[in-house]
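1. Sharing a model prediction with you, sequence too.
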Amino acid sequence: MTRLRGTWTAAAVTLFLLGACARTTAGAAAGDAAAPGASGNPPAPAGDALVLRVEHYGGFVGTNLRVGRIPDVSVYADGRVITQGPQIAIYPGPALPNLVVLQVTPERVTELARQATDAGVRSGAELGRPGVADATTTRVTAVTGGAKYTVDAYALSEAQSQDPALTPAQNAARTKLAGFVRELTDLSTAASAAKPEPYVAQKVAVLATPWVKPGNDLPKQPGPQAWPGPALPGDYVSPEVKQGCLTLTGAQAQTVLSAAAKANANTPWESGGQQWRVSFRPLLPDENGCNDLRTRQ
């Protein structure tokens, strides 16, 4: 499939001319903005530069599921919007997640970046902590002026709209941020949206843990498959659950993705005389490998 790309226009360039201010996180001090590439990774090509992202972390999930979570939505400078498409309601599900990409105009990206500012991503608003246990934290990221700004909101979608543990100002700030998050995550379903197409990854991270036989009440599954890539499990990203990670690019990535398309989430893969359960995480345009996933748990 041809990768969707928008025309780079002056409207898109304005994204990088917006004034910079301190990076903020809810409950954290401002002033720690970091320019793209500060982690040692080379800067992304202009079209692959991340502008906006909504993702979740934390919550009551297993340690082995924290690394490799797919962001709810990622918006890039050339107008690509990458999100998760409909998921098949079967168990076990497909081995590969259903990622889709749609195209918006660079002007729309500029508008959304300004809306992020209005919604408090760069304001340093105190969002508080509502009285909800084991909820996820929503992180909204905006990249403008060569710097990255984030705001974290615990239990943004789980808490009451007027949570008694929060002040009126905190409730109002959370309502404004939640409205922006809904608009961003609903881009693919907007009436004016172009039809989403499958996202074709050029790189993939594979997360491997020792395979454990599922319960006997499940339908019979296909037998072990020969692993077509480099030896598993790779470098450990979660040593406590023996979860390793490998980054594959080029022909290796395409070979592994082709094999994964015929497998399900519980398929045992044989490598080095051992069976492994593998999660396949297509890498997004701004992601370089396992380290990006490790640092965003």
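-> That came in fine, so what should we check first?
2. C-alpha from now on. contacts and neighbour counts both.
-> Will do.
3. Let's verify T255: helix, strand, or coil?
-> Here T255 is recorded as helix under DSSP: H, G, I helix; E, B strand; the rest coil.
4. how much space is there between it and Q225?
-> Distance from T255 to Q225, counting by Cα to Cα, to the nearest Å: 14 Å.
5. for comparison:
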Amino acid sequence: MRKRLDISGQSYGKLTVVKEVEQHGTKRRWLCKCKCENYTVVLMDSLRSGNTRSCGCLKPERAAEVNTRDLAGQTFNKLTVIKRLGTHPTTKSALWLCRCDCNEYTKVTTTNLVSGNAKSCGCSRKSSLSYWVLGFLWGSARFSGDYFLIQNSDKKLLLKVKRITGIQNKIFNTVTDSRKKSYRVKMRIDNEYVQYMIKNGYVGRQGNLERSAPRLFRRLDEHNFLKGYFYTHYSYDRVRTQPRLRFYASYQLLDMLNQHLHIYLGTTIKKIADHSGSDVCKILYYQSKKEVPKIKEYMELKERKT
């Protein structure tokens, strides 16, 4: 039979083991003396794993250590710490002014920041909408009578949108002006996605007027919105060894993409060009061997032609 391990006299953190006491179920326990002169009973597993290093007297020390840390400039999830405001009146934890990725400001304690309890100003709980789907709808749907009509040549894509948005209507086949097979599905105007779009500036395409860009979208969600919108509004191919990437949309939407890629990827600001086949549609053109691969990965684009 293997000899039982005796840890009497050994030290773990501030604790020195005195003797073994009655087990707790199948778990061995030890009486320990802390450097602060207090005695405490600790599970053997907690001692050897380092989970327990004192009788509890270390907790105020750890809290004080965390409380004196300068968190200004650090980022925790969606929150970037701006400056210290003082101390929370109840918990006595340091209180910080933080800016959320949605550009809202909020006050958060050190404890909630470092523990991960606070991840945002609360905007993460405000909306469960998919901004990728919002972007896709913004670019691939329109008002049609009492419905919002979505059309795309990819039936699986429409099934995905149907599932996420809760559309009850069935998908039906249609043929485009160029005699290509396509698919449509009708969405109710009172659907939360349509209502959110209307509140944020969506008016759809009206005659020769440009399709407007959204208002009030939080910066963090802009990336997903742009990925959804340009999922079908681009072409990517190569001319010999030169990559060629073109995005198609109204000037306002291309300008949003142009600025976004410049801020987050460091791409150069491009001149938005006219489209020879449309008065409304414009083109944003990239052909740099350094920029195109970065944009392709960032926007999750596949190599395809329009």
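-> Nice, thanks for sending it over. Quick caveat: nothing in here was measured; it's all calculated off a predicted structure.
6. tm score of chain vs chain?
-> With the length set by TM-score structural alignment, normalised by the length of structure 1, the two chains reach a TM-score of 0.24; 121 aligned residues with a Cα RMSD of 6.3 Å.
7. Relative to Y251 of structure 2, how far out is the nearest residue to V66 of structure 2 once chain neighbours are set aside?
-> Spatial nearest neighbour of V66 of structure 2, chain neighbours left out: T110 (7.3 Å); criterion: Cα to Cα, 6 or more residues apart in numbering. Distance of T110 of structure 2 to Y251 of structure 2, given as Cα to Cα: 44 Å.
8. And L149 of structure 2, by the same measure?
-> To Y251 of structure 2, L149 of structure 2 is 23 Å away according to Cα to Cα.
9. and the longest helix anywhere in structure 2, what does it pack onto?
-> Using DSSP state H to define each element, structure 2 has its longest helix at helix 251-265. The contact analysis (3 or more Cα pairs under 8 Å, 6 or more residues apart in numbering; DSSP states H and E) places helix 251-265 of structure 2 against strand 278-286, helix 291-299.
10. Of all the residues in the first one, which ones are buried?
-> Within strand 278-286 of structure 2, the residues that count as buried by 16 or more other Cα atoms under 10 Å are 280-286.
11. Using JSON lines, lay out those together with distance to R125 of structure 2.
-> Below are these laid out as JSON lines (distance: Cα to Cα, whole Å):
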{"residue": "V280", "distance to R125 of structure 2": "37"}
{"residue": "C281", "distance to R125 of structure 2": "36"}
{"residue": "K282", "distance to R125 of structure 2": "36"}
{"residue": "I283", "distance to R125 of structure 2": "36"}
{"residue": "L284", "distance to R125 of structure 2": "35"}
{"residue": "Y285", "distance to R125 of structure 2": "37"}
{"residue": "Y286", "distance to R125 of structure 2": "37"}
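12. Among these, which one sits closest to W138 of structure 2?
-> The closest of those to W138 of structure 2 turns out to be C281 (Cα to Cα; 14.5 Å).
13. Surely that closest one is in contact with H275?
-> Yes: taking Cα atoms under 8 Å as the definition, C281 of structure 2 is a contact partner of H275 at 6.0 Å.
14. if I look at the closest residue to V101 of structure 1 other than its chain neighbours, how far off is T185 of structure 1?
-> With Cα to Cα, 6+ apart as the criterion, V101 of structure 1 has its nearest non-adjacent residue at 4.5 Å, and that residue is I82. Going from I82 of structure 1 to T185 of structure 1 by Cα to Cα gives 10 Å.
15. Show me which of the two is the more surrounded one.
-> Legend: neighbour count by other Cα atoms under 10 Å for I82 of structure 1 and T185, higher for I82 (27 against 19).
16. check contacts around that one.
-> I82 of structure 1 is in contact with 73-75, 99-102, 199, counting by Cα atoms under 8 Å, 6 or more residues apart in numbering.
17. what's the answer for V114 of structure 2, then?
-> Contacts for V114 of structure 2 (Cα under 8 Å, 6+ apart) come out as F76.
18. name the element it belongs to?
-> Element membership for V114 of structure 2, per DSSP states H and E: helix 110-115.
19. and V101 of structure 1, how many neighbours?
-> Applying other Cα under 10 Å, we find 26 residues neighbouring V101 of structure 1.
20. Could you count how many residues lie near A226 of structure 1?
-> A226 of structure 1: 12 surrounding residues under other Cα under 10 Å.
21. which one is it nearest to, not counting chain neighbours?
-> Closest to A226 of structure 1 by Cα to Cα, 6+ apart is E270, at 5.1 Å.
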